[in-house]
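Enquirer: Using only what follows, build the 3D model:
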Amino acid sequence: MARSDVRADRLRAWERLTEWPLIAAALVFLVAYAWETIAALQGAPRMITETTMNIIWAAFVVDYLVRLVLAPARGRWFLGHLFDLAAVALPLLRPLRLLRVVALVRVLQRNAGLALRGRIMIYAAGGAALITFVASLAVLDAERNAPGSPITTFPDALWWSLVTITTVGYGDLAPVTAIGRTIAALLMIGGVALIGIITATLASWIVSTMALESAEEEAATQAQVADLQRQVAELSAQITELSGLAKESPDTR
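Expert: All right, here's what the predicted structure looks like:
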């Protein structure tokens, strides 16, 4: 077996081995991050949550480095996993590894074409909910103590995230810090991308449904035409047979 094949097998084995532990760790990270941010923890509780998140972050770093070492083509793998790099390089993005959880729904899929659209819709909906929640935590963390900031509670932060990711932008709440505005820019870009994915998926579903209906109608029409042709052929045969009998019968007048 080639060396690259051996490394690829080891990479797949590592990913299978660490998938569930990393999902559990990401869930713990998100809970700790949310608790620390919403409750504005101080003292020993804050130290506990910070230590927990640092340990989990270190586990993500180790996982990334191991997968990079095991990858058969490291350069190609690196370029194809820039999001994973961001997840370990930027603490804000670490909870987004929870998007791997939605892959569990693949066991519910039955039809290949519908499975693809179903996964896309689930990824988009799950991603939108997770990004909105994480952005709410992040902007609250950045804006809560900033002078003149209107975003000082989690409900305000959640409302701001909802109107931002949907590109509505009422303008009643707006971040004033550089970090908060950076989060806003990323959230708006993510919102436009998610809306585009959902719109394109729905359009594809509508087009495929109409095409299926048209194909069924065309097949039904062709079946009717074939049936009519068969009946006309039978009638023609009967007429020909009757004409022959008429010619052969004597004149009885």
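
Enquirer: Every contact and neighbour count from this point should use C-alpha atoms.
Expert: Will do.

Enquirer: Enumerate every residue touching the nearest residue to I165 once chain neighbours are set aside.
Expert: The shortest distance from I165 to any residue other than its chain neighbours is 4.3 Å, reached at G191 (CA to CA, 6 or more residues apart in numbering). With contact set as CA atoms under 8 Å, 6 or more residues apart in numbering, G191 has these partners: A128, T164, I165, T166, T167.

Enquirer: Likewise for P72?
Expert: Each residue near P72 by CA under 8 Å, 6+ apart is listed here: S4, D5, R7, A8.

Enquirer: re the thing from before, please identify the helix or strand for the residue nearest to I165.
Expert: helix 178-248 (DSSP states H and E).

Enquirer: L85 now?
Expert: Of the helices and strands defined by DSSP H and E, L85 is found in helix 82-89.

Enquirer: packing partners for that helix?
Expert: helix 43-70 (3 or more CA pairs under 8 Å, 6 or more residues apart in numbering; DSSP states H and E).

Enquirer: what sits up against the helix or strand following the helix it packs on?
Expert: As assigned by DSSP H and E, the chain's next helix or strand after helix 43-70 is helix 74-80. Among residues not part of helix 74-80, those counted as contacts by CA under 8 Å, 6+ apart are L68, A71.

Enquirer: do stretch 85-94 as well
Expert: By CA under 8 Å, 6+ apart, the surrounding residues in contact with stretch 85-94 are A26, W57, F60, V61, Y64, P95, L96, R97, A138.

Enquirer: Here is the second sequence; please produce its structure so I can put it next to the first one:
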Amino acid sequence: MEEPSAQARWERRTQRPLLALAVAFAVAYAVPIVDSSASRLLTVACAVTEWVVWGAFAADYLVRLAFAPSRREFVRTHWLDLCAVVLPLLQPLRLLRLMSTLLLVGRRARMASQIRLTTYVAGSVVGLLMFGSLAVLSVEREAPHGNIKTLGDAVWWSFTTMTTVGYGDHAPTTGLGRMLAVGLMLSGIALLGVVTANIAAWFIARFEKDDVEERRQTAAIEALTDEVRALRAEVAALSGVPVPHPHAPDEAGPLR
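Expert: Take a look at the predicted model:
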């Protein structure tokens, strides 16, 4: 049995701790938005937690880069991870930290072979709805002409946007809010395509399994028929009675 590489061992050991840090990031991101009257100390603590979590994911990327057999190949195949690490350094916005951490969590989750596609899609839907609601609320609540003022309005808007229904009763009015809307729409379409493809693949696999079983049963029946014919021929040879061909016409003709 081939021993897993150092990179694979690191990814397996850090999967759960990084997911726990992602949950901590979600709480730290949500608290100042949901509780607009939070104290300055709590707000600063949440901001520090966000940066610490992002730093943990950045350190994870650097460790995996160090363990990679070919660093150039690792950077080429994990360029999204690199963008997620670099973006918050270019512009220290909370929204960029949110986007980069979500991206890093998703990339690490896809590396885990034990996480099934359905679980990943369901987690993506919940994460996008939650963070989309919080993000649009944070940028639209103080907008002069905005109509997304409460968490309930933001969640309803996220549902209608992600499903591309778009009732129009709630809509972002700021440029950043509209950018969030575009990202949420594209994500909803992509996830719907993944779910549809997964269901179609399940049906195709089911039909192929039924076809294989039917062919197996047909082959078994044919093999059993050949064995019966061989036994009849053997019995006839021992008794001296000729065995009629299975497709030969009846020489005696129909009974009258």
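
Enquirer: where does the TM-score land?
Expert: In this superposition the chains share a TM-score of 0.77, using TM-score structural alignment, normalised by the length of structure 1; 226 aligned residues with a CA RMSD of 2.7 Å.

Enquirer: Run the chain-centre distance for the helix holding G191 of structure 1.
Expert: 27 Å (CA atoms, centre = their mean, to the nearest Å).

Enquirer: Ok, stretch 91-107 of structure 1 next?
Expert: For stretch 91-107 of structure 1, the gap between its own C-alpha mean and the chain's C-alpha mean amounts to 10 Å (CA atoms, centre = their mean).

Enquirer: in it, what counts as buried?
Expert: Using 16 or more other CA atoms under 10 Å as the burial criterion, the residues of stretch 91-107 of structure 1 that qualify are L92, L93, R94, P95, L96, R97, L98, L99, V101.

Enquirer: Tell me the buried residues in stretch 202-213 of structure 1?
Expert: Applying a neighbour-count criterion of 16+ other CA under 10 Å, one finds nothing buried in stretch 202-213 of structure 1.

Enquirer: Mean distance between it and structure 2 after superposition?
Expert: Between stretch 202-213 of structure 1 and its aligned partner residues in structure 2, the average distance after superposition works out to 0.8 Å, using mean CA distance after the TM-score superposition for structure 1.

Enquirer: what span of structure 2 lines up against that stretch?
Expert: Residues 199-210 of structure 2 are matched to stretch 202-213 of structure 1 when aligned by TM-score structural alignment.

Enquirer: And the equivalent of the residue nearest to I165 of structure 1 over in structure 2, how close does it get to I115 of structure 2?
Expert: If you follow G191 of structure 1 across to structure 2 using TM-score structural alignment, you land on G188. For G188 of structure 2, the distance to I115 of structure 2 under the criterion CA to CA, to the nearest Å works out to 21 Å.

Enquirer: What number of residues are in the vicinity of the residue mapped onto V75 of structure 2 from structure 1?
Expert: Structural alignment places V75 of structure 2 opposite F78 in structure 1 (criterion: TM-score structural alignment). Residues near F78 of structure 1, counting by other CA atoms under 10 Å, number 16.

Enquirer: and what of W79 of structure 2?
Expert: Applying the criterion other CA under 10 Å, we find 12 residues in the vicinity of W79 of structure 2.

Enquirer: In structure 2, which residues correspond to stretch 43-61 of structure 1?
Expert: By TM-score structural alignment, stretch 43-61 of structure 1 lines up with residues 40-58 in structure 2.

Enquirer: what about that stretch, how far off from structure 1?
Expert: Looks like 2.3 Å for stretch 40-58 of structure 2 (mean CA distance after the TM-score superposition for structure 1).
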